[in-house]
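> Here is the input, now give the coordinates:
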Amino acid sequence: MDKIIVVGAGQAGASCVAKLRAEGFEGAITLIGEEPVPPYQRPPLSKAYLLGEMELERLFLRPEAWYGENGIDLRMGAKVDAVDAAAKTVSVGGEMLEYDALVLATGSTPRRLPANIGGDLAGVHVVRTLADVDAMAPEVTADRRALIVGGGYIGLEAAAVARKRGMDVTLIEAAPRILGRVAAPETADYFRALHEGHGVKILEGIGLTCLNGVDNRVVGAILSNGEEHPYDMVIAGIGILTNDALAKMAGVTLDNGIATDAHGRTSDPSIWAAGDCASLPFGGVRIRLESVQNAIDQAEAVAKNILGADQDYLPKPWFWSDQYDVKLQIAGLNMGYDRVAVRDGGAARSHWYYEGDRLLAVDAMNDPRGYMIGKRLIEAGKSPSAEVVADPESDLKALLKA
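Predicted coordinates:
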């Protein structure tokens, strides 16, 4: 193993190359990213960075010089044009680079509103990259009107930031309720009340018919209920598409993203995948985990397996979201839940997901203790009774010893 190429300079790609060096790999490492900046953190982009509370340099995962000091050929603003799996080469700007192992850490791209309903108008934004947020920032100012399309966590976080900047905010969700795909009604109710308490107008079961524009700039929208309203900007939070074009070119198997085995290897033994773009076997199904922690852990596991560790990657899913003064921490996956135990501790609140008697996941709002204990219980395979969990007087910590 002499040459490793990692395509995608996000959290997963950066974690992979760092782990390769930390594990003692002395061969050539090339990290290729389309953005003209070193790898950076994405979560603060739409929060602290957009609010002006974090400088650009603090976003970077490592100083640019670190890559050269560690013998990593960091190619910024570079696009991979082609992958030849048979020849084990990638083409970058016409230059052919050979690899012994190729890691696809290509991430995902936000879904955009269709052009035929005005999605290509100026003032219509998505939240993913530094460039996205830099383009949006001048428009997120007090006394302007924002329409948020999509009631998932991205949309809710965008609504929170817009309100903190003094904007008039309306959020629409075409499904019957916000967070319909990712959280229980109890959690949706909590965040609906939170946002409405901060002055956000939330419209559920209402979609977008079209955007109105003047001089190629958005000035308003017609909603599916027939209402027409003026807006100065629009933010779309309607999901993501996995960046799997290079995987298709390489001929590897796709299944809800780039399909990998438990080691992170694709159907081509020389090609691996990690991060948002990769799907992996978990609990008898195939999943993708769109989170920073998974990007780090999966990429590090791939790095070790490339070097011969031969270890299954066993994810320990956890996620978080910051909205106003509420920190949501999620442990586990709630797929297949049939009931929710609510633990109401006043300022601290948590929702515990069960399938039968088995604990699956926990949503903890300003409840770091509930989150941490829930996470440890899930990882240990322990399932306290829902009745005990729901009793705010019960000692959660004692459940770890049961």
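
> Please make it C-alpha for all contacts and neighbour counts, starting now.
Will do.

> Let me know whether Gly71 touches Leu31 as I believe.
No - the criterion here is CA atoms under 8 Å, and Gly71 misses it with Leu31 at 10.7 Å.

> need the longest helix for this structure.
In terms of residue count, the longest helix belonging to the chain (DSSP state H) is helix 292-306.

> need the contact list for Met113.
Met isn't right for residue 113; it's Leu. Counting by CA atoms under 8 Å, 6 or more residues apart in numbering, Leu113 touches Gly119, Asp120, Ala236.

> Next, work out how far apart it and Ala86 are.
Using CA to CA, to the nearest Å, Leu113 is found at 37 Å from Ala86.

> Tell me if I'm right that Gly356 and Asp338 touch.
Yes - counting by CA under 8 Å, Gly356 touches Asp338, with 6.8 Å between them.

> Starting from Ala278, give me the distance back to Glu290.
In terms of CA to CA, Glu290 sits 9 Å off from Ala278.

> Compare neighbour counts for those two and give me the winner.
In this view Glu290 and Ala278 are compared by other CA atoms under 10 Å, and Ala278 has more residues nearby, 34 against 18.

> what's the closest non-adjacent residue to that one?
Nearest residue to Ala278, sequence neighbours excluded (CA to CA, 6 or more residues apart in numbering): Ile258, at 4.7 Å.

> Next, the second sequence, to be compared with the first:
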Amino acid sequence: MSHIVVIGAGQAGSSLVAKLRKDGFDGEITLIGAEPNLPYQRPPLSKGYLLGEMTLERLFLRPESFYADNNITLRLGQPVTAIDAAAKTVTLANEVISYDHLALTTGSDPRRLPASIGGDLDGVFVVRGLADVDAMAPMVTEGARTLIVGGGYIGLEAAAVCAKRGVQVTLVEMADRILQRVAAPETSDYFRALHGGHGVDIREGVGLDRLVGANGKVTGAVLTDGSEVTVDFVVVGVGIAPATHLAEMAGVTLNNGIETNAQGGTSDSAIWAAGDCASFPYQGGRIRLESVPNAIDQAELVAQNIMGAGKEYVAKPWFWSDQYDVKLQIAGLNTGYTHVVTRPGEGQSVSYWYFKDAQLLAVDAMNDPRAYMVGKRLIDMGKTCDAQAVADPETELKSLLKA
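Reported below is the predicted structural model:
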């Protein structure tokens, strides 16, 4: 009987094993996770869960009974210590598991501050796993002071939650503006104003020089402009890196993550990869997408291909971010854009449409789900639209689909 082993019990891993059973795979399935918890959603960790608006049980992707009912063996809280690709075995602390197919859904790891600048002090947190947020939550109280390092979406979401809880927030971004790596200046301006209206002190073009502490706990920060900030805790949001150490152990090819072909296969015919950790062919190049939709879609495709479907992955990138009462929805990838068109909405709603010459690449929609849906449909279909029509608020959005 064939045995499929999946390492990484997150969104991709849980989706992969569920799809195998849904599509009729009747062999053995083992899902291995380093964390002790059932597979859970990560996006609400830094929002609803940290705010206390979401319980632990609601985080779980599926109840424990699902895995038992579908004869999926869980090995939770058991990190993999070795992979022998030649022998087709995975080693845990007290167990060696043989596989016929191995899927790596190991996700990504947060970048941490080096110990040399105080990164190992108590009170310095990243926002990645349940344990991180559980450790930080008691400090997120009214009147506390925090420094958030990094002005990407992770840092801004953490800033929003802290500000809503009455924390005094200072956010530093080493680049010239927040969201510089992922968004146009228009989107940066929107979120800078939003956070400023909630009392967040955003300092752009300013980095962290070092953290200072007393008795092993962080108490302050010295910034690159020479200023000092007193803090009770620090949140580090300086990006993530694909978790590839197990893939390296298995000897598969790496290339900004685990290199896969269009079907999700790696350089080893028995090993597959999906989710944040996998880089795959896309429009003549190669990308790695860090998003929930990609983790689900890619993992389900890999499940089908393990069973012999032979399908190629066609990515349809979309993302979201929740900050205060604003929902940002992003369709497409803005890489290589030449200009941005603004479409005003009602109240706080607005959308920014990225074009490369005449071709629509992406849309950032703030509290404007209609603009997002129309932009997403156009991008998914490989179509474009007239930039002047987009900018005219009198243009009916749906008419863009007929152009």
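
> Show me where structure 1 has its helices.
Under DSSP H, structure 1 gives helices at 11-22, 56-59, 64-69, 130-136, 153-164, 185-197, 245-250, 292-306, 368-380, 386-390, 396-399.

> Average offset of the fifth one relative to structure 2?
The reference is to helix 153-164 of structure 1. Following the fit onto structure 2, the mean deviation recorded for helix 153-164 of structure 1 is 0.2 Å by mean CA distance after the TM-score superposition for structure 1.

> What residues does Ser108 of structure 2 make contact with?
Ile240, Ala241, Pro242, Ala243, Asp276, Cys277 are the contacts of Ser108 of structure 2 under CA under 8 Å, 6+ apart.

> Can you tell me how far the fourth one is from Met249 of structure 2?
Taken as CA to CA, the spacing of Ala243 of structure 2 relative to Met249 of structure 2 amounts to 12 Å.

> can you check the third one too?
For Pro242 of structure 2, the distance to Met249 of structure 2 equals 14 Å [CA to CA].

> Residue in structure 1 paired with Leu246 of structure 2?
Alignment of Leu246 of structure 2 against structure 1 is given by TM-score structural alignment, with Leu246 as its counterpart.

> So its match sits against Lys79, correct?
No - at 10.8 Å, Leu246 of structure 1 and Lys79 do not qualify as touching, with contact defined as CA under 8 Å.

> What's Ala390 of structure 1 aligned with over in structure 2?
Under the alignment (TM-score structural alignment), Ala390 of structure 1 pairs with Ala391 in structure 2.

> For its match, which non-adjacent residue is closest in space?
Leaving out its chain neighbours, the residue that sits closest to Ala391 of structure 2 by CA to CA, 6+ apart is Arg343, at 4.8 Å.

> now the one you found: how far from Arg370 of structure 2?
12 Å.

> Who has more neighbours out of those two?
It is Arg343, of Arg343 of structure 2 and Arg370, that has more neighbours when counted by other CA under 10 Å, with 20 against 13.

> what residues are up against the more buried one?
Val350, Ser351, Tyr352, Trp353, Val390, Ala391, Asp392, Pro393.

> which one of those residues has the most neighbours?
These, ranked by neighbours (other CA under 10 Å): first place Ser351, 29 neighbours.

> Can you verify my assumption that that one contacts Ala371?
Yes - here Ser351 of structure 2 reaches Ala371: they are 6.7 Å apart, a contact under CA under 8 Å.

> intersection of neighbour lists for those two?
Both Ser351 of structure 2 and Ala371 are in contact with Ala365, where contact means CA under 8 Å, 6+ apart.

> returning to that earlier point: ok, which of the helices of structure 1 comes nearest Val124 of structure 1?
helix 130-136 (8.7 Å; CA to CA).

> and Glu259 of structure 2, how far is that from Asp325 of structure 2?
38 Å.

> the more surrounded of those two?
More crowded of Glu259 of structure 2 and Asp325, by other CA under 10 Å: Glu259, with 26 against 10.

> ok, back up a step: would you reformat the helices of structure 1 as TSV and include distance to Ala331 of structure 1?
Formatted as TSV, the helices of structure 1 follow (distance: least, CA to CA, whole Å):
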stretch	distance to Ala331 of structure 1
helix 11-22	20
helix 56-59	25
helix 64-69	33
helix 130-136	28
helix 153-164	15
helix 185-197	14
helix 245-250	30
helix 292-306	12
helix 368-380	5
helix 386-390	15
helix 396-399	15
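
> who wins for proximity to Glu95 of structure 1 among those helices?
Comparison of those against Glu95 of structure 1 by CA to CA identifies helix 245-250 as nearest, at 16.2 Å.

> Sweet, I'm off.
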